[in-house]
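1. Quick check, what structure comes out for this input:
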Amino acid sequence: MAKKVTVIKAAKAQKHTQEERRLKVCGYARVSTGSQAQATSYTAQVEYYTEKIESNPLWEFAGVYADEGISGTNVKHRDEFQMMISDCEDGNIDLILTKSITRFARNTVECIQTIRKLKEIGVGIYFEKENINTLSEKSELFITILASVAQGESENISSNNRWAIQKRFQDGTYIISTPAYGYGKDEDGNLVIIESEAETVRWIYESYLNGMGVYVIAKALNQKGIPTIRGAEKWQDGVIQDILKNPIYEGDMLQQRTYTETRFPFVRRVNNGQRNQYLIKDSHPPIVTHEEAEAVRNLMAYRVDVLHMNKSDYTKRYLFSGRIICGECGRTFRRQKIYIGKPYEKIIWTCSGHVEDKERCCLKAIREDVLHRAFTDMWNKLYTNQGTILEPLLKELTELVAARQDSEEIRQLDKEIKDISGQSQILNQVMRKGYMDSALFMESSSKLGWQLTECRRKKTLLTRKLRRTKEIVRTEQLIQLIAEQDGLMEEFDEQLFKMTAEKIVVSKEHDITFCLYNGLKLTERGGGQDAVAHANRL
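-> Now for the predicted structure:
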């Protein structure tokens, strides 16, 4: 017997007495070079979006964001772009108008990530050339394809540029765009010495050969008020080291000291043998002699091989290196020795900010033996009171995760994700066998892709709420370490410190807070003297 179906007609939309909320719309424009033609295009785009938005009665003008002379391969270096995204997150923008996907981004991954990020907060992007609004279900597939094409275009351009530069390296005809500190360029592009900067370079070489380290040299230049390279805020020890290593100052040109990766996001890296380098001997006037440069290289090698002063390992040279944080200015502490050679020689740790400027940071140095004693006291109190600190904490964390109602939602989302993935596989099989029209396939595939993205987004949000497992594991490890101890710690245990403490924060009053890996903060008052430890869970 056929079932009787009654159609209940949809209610007519009620007329709104209030005026519908106007969309806050902005425009985004970008040109990738600083030429006159592109500058004209840049101005025209700004004027175009301003007029277009303001002329629409349903739109509220939210400004025009425009990056001039910036490449689109990486969004990190586009200030206006980042400001626009921030304004979207603050609720100041509902819709972004832009010319095309190539103007928005030429990196497929970052393009899709940005689009999805904005979709999550209800902000759409309308690409005029492609006639795509990212808030529609069909947009994801088309944008992925078009963004991939745009990325391929950028990769081809980058590949051609690399080939041309490589050829000029081999021919010796490459002209550097920005000369090193101490040099300028004449009308023909040849390097010429800038004497005022060259005096500083000679002083750096002379000081290093006389025993000064790169950190001390940088500090001295800052104190003298010597202008820095390309207007930087202050001299850094890494800059000094680069000057000492660069053969350009002895008149030799070493080309391709850095290189750009062949894939997105085209990151520039120091060439440590990954690419060919090209050395041109005596290519320009020297600032220092070959003998001075050779002496500097020998001294550097001696310091690395004999004194183990390799820059890359320096921050990990001592147990507390990079782990002690100033509670006043947030800088890390540096290791120093006082009363050297005397029976009461001591090792102290001093805030880097205090060393540079005592007025900006007034936190005084702290002795290393005080840190040792504070950790020993803290550990012994934790050992004695584990039953009132660690075990209740572990129980609370475990119950918190188990009691989450979100866990059931995540299981449901996992089931939906699995079902959608299965539907997608079936759809692909049907398409391969020729049982479906290509247009219908693209529409269905795009819809499934959109549903899959939504499920994964919801799961990500719920999973963030449940990320307590790391704290649970670390707390269990801490309890196990205590169980393995025979009794109270009599002397500072370096290995135990490495396994339990992530960092140390020292306050103005020299209260020492040990931030443990499981999220506990344990404080020794006044540097461990008459201290009472207390715990605060992060």
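
2. Only C-alpha atoms from now on, for both contacts and neighbour counts.
-> Will do.

3. so how far is the helix or strand containing Ile125 off the chain centroid?
-> Per DSSP states H and E: Ile125 is located in strand 124-127. Taking C-alpha atoms, centre = their mean, to the nearest Å, one finds strand 124-127 lying 27 Å from the centre of the chain it belongs to.

4. now for that strand, which elements pack on it?
-> strand 95-98, helix 108-120, strand 132-133 (3 or more C-alpha pairs under 8 Å, 6 or more residues apart in numbering; DSSP states H and E).

5. and the second one, which residues are buried?
-> Under the neighbour-count criterion of 16 or more other C-alpha atoms under 10 Å, helix 108-120 has Thr108, Glu110, Cys111, Ile112, Ile115, Arg116, Leu118, Lys119 buried.

6. Now do the third one against Gly72, distance only.
-> Looking back up the chat, that one is Cys111. Cys111 sits 10 Å away from Gly72, going by C-alpha to C-alpha, to the nearest Å.

7. what sits in contact with each of the two?
-> Taking C-alpha atoms under 8 Å, 6 or more residues apart in numbering as the contact rule, Cys111 and Gly72 both touch Phe104, Ala105.

8. quick revisit: what sits up against the strand holding Ile125?
-> Residues contacting strand 124-127 (C-alpha under 8 Å, 6+ apart): 94-101, 115, 118, 132-135.

9. Let's see that with 10 Å instead.
-> 25-28, 88, 93-104, 115-116, 118-119, 132-136, 143 (C-alpha atoms under 10 Å, 6 or more residues apart in numbering).

10. here's the other one to compare against:
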Amino acid sequence: MVRVEIKKVVGYARISSDSQIENTSIAEQKERIEAYAKSQGWKLERIFVDEGFTGSIDDRDGYKEMLEYIKKPDNEVSAIIVVKADRIHRSLKNLLILIEDVLEPNGIAFISVSERFDTSTPQGMLFLQMIGGFAEFERSIINERTKGGRLATAKKNKYAGGQVPYGYEVIKGEIQVVDSQALVVKRIFQEFIDGSSYYKIAKMLNKEGIPTKTGKNWTPQTVKNVINTETYTGFNTYNGEKEKNGIKQKGVFPRIISRQMWNKAQSRLKEGDNK
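-> A predicted model of the protein is given here:
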């Protein structure tokens, strides 16, 4: 248990692109952190920020910079302040790992403004574990409800969410064809059927300045991914990331290539030597 006299602190604020409904703006988080530090008579050294990122630590430069900063003895940081615990870690397990493996060995407390706990006290640590348990229970209930909703939607032969392949876009919950990309899909299939390799097709598309769905260059793998996507025939399998249901759907995605073209491409795939 951290037992220190808190003098210097840092703040951490984050909004995530995958959960905008739950987000509190960076400006508001900063304001509340500053106000809390001032009310306690603590010196707020810095506020580290991650904006528009998911919960993955690998994608959070502000989080990583903060950890490096607080570990330096010269900075004499006594605590990290957040508006809410899930801004730094959604998982109680990951939060406890941070506190027990990083903060406590360095004599640093963790403080949440809205949840009103401070790990420099026994009461604060106990409260953290209690609310964390309830939060994870609530999250599991929400996940189950969301999962059930996606499953019901998929069974009704409707778009149930998730990323859509190159050639499509989602508009108001409906899948629509991107005409310019659909032409590229047809061309990829035809080039492949005519004997071109993944590498040759990728090189051709890059030379013509045609980007992938993410705006990057084509690679043999991205070309192969297109050729392996049965969705272009108008038939697809809903296989949610968590559910793995394998629900067969027809017509949810408009057809871009004929079944005949698909079968020809699959025949060539079986022959091998397509790189």
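
11. what's the TM-score here?
-> TM-score of the superposed chains, computed with TM-score structural alignment, normalised by the length of the second structure, equals 0.79; 266 aligned residues with a C-alpha RMSD of 3.2 Å.

12. returning to what we had before: to Val201 of the first structure, which of the helices and strands packed on strand 124-127 of the first structure lies closest?
-> Nearest to Val201 of the first structure, of all those, is helix 108-120, at 41.4 Å by C-alpha to C-alpha.

13. same for that closest one, what does it pack against?
-> Using 3 or more C-alpha pairs under 10 Å, 6 or more residues apart in numbering; DSSP states H and E as the contact criterion, the secondary-structure elements in contact with helix 108-120 of the first structure are helix 79-89, helix 101-104, strand 124-127, helix 139-171, helix 438-465.

14. post-alignment, the first one versus the second structure, mean distance?
-> It stands for helix 79-89 of the first structure. Superposed on the second structure, helix 79-89 of the first structure shows a mean distance to its aligned partners of 3.1 Å (mean C-alpha distance after the TM-score superposition for the first structure).

15. The longest one too?
-> In the superposition against the second structure, helix 139-171 of the first structure averages 2.0 Å from its aligned positions (mean C-alpha distance after the TM-score superposition for the first structure).

16. What's the first helix or strand after that helix?
-> The element immediately downstream of helix 139-171 of the first structure (helix or strand, assigned by DSSP H and E) is strand 183-185.

17. Buried ones in the helix or strand following that following strand, by neighbour count?
-> Under the assignment DSSP H and E, the closest C-terminal helix or strand after strand 183-185 of the first structure is strand 191-193. For strand 191-193 of the first structure, burial by neighbour count (16+ other C-alpha under 10 Å) applies to Leu191, Ile193.

18. same deal with stretch 190-199 of the first structure?
-> So for stretch 190-199 of the first structure, counting by 16+ other C-alpha under 10 Å, buried means Leu191, Ile193, Glu197, Ala198.

19. and of those, the nearest to Cys351 of the first structure?
-> Nearest member of those to Cys351 of the first structure, counting by C-alpha to C-alpha, is Glu197, at 31.3 Å.

20. Translate the closest one into the numbering of the second structure.
-> By TM-score structural alignment, Glu197 of the first structure lines up with Gln181 in the second structure.

21. got a list of what Ile88 of the second structure touches?
-> Residues in contact with Ile88 of the second structure (C-alpha under 10 Å, 6+ apart) are 12-15, 50, 55, 57, 63, 81-82, 94-95, 98.

22. can I get those in TSV with distance to Phe137 of the second structure?
-> Converted to TSV, those look like this (distance: C-alpha to C-alpha, whole Å):
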residue	distance to Phe137 of the second structure
Tyr12	25
Ala13	24
Arg14	23
Ile15	22
Asp50	26
Gly55	18
Ile57	23
Tyr63	26
Ile81	24
Val82	22
Asn94	15
Leu95	16
Leu98	21
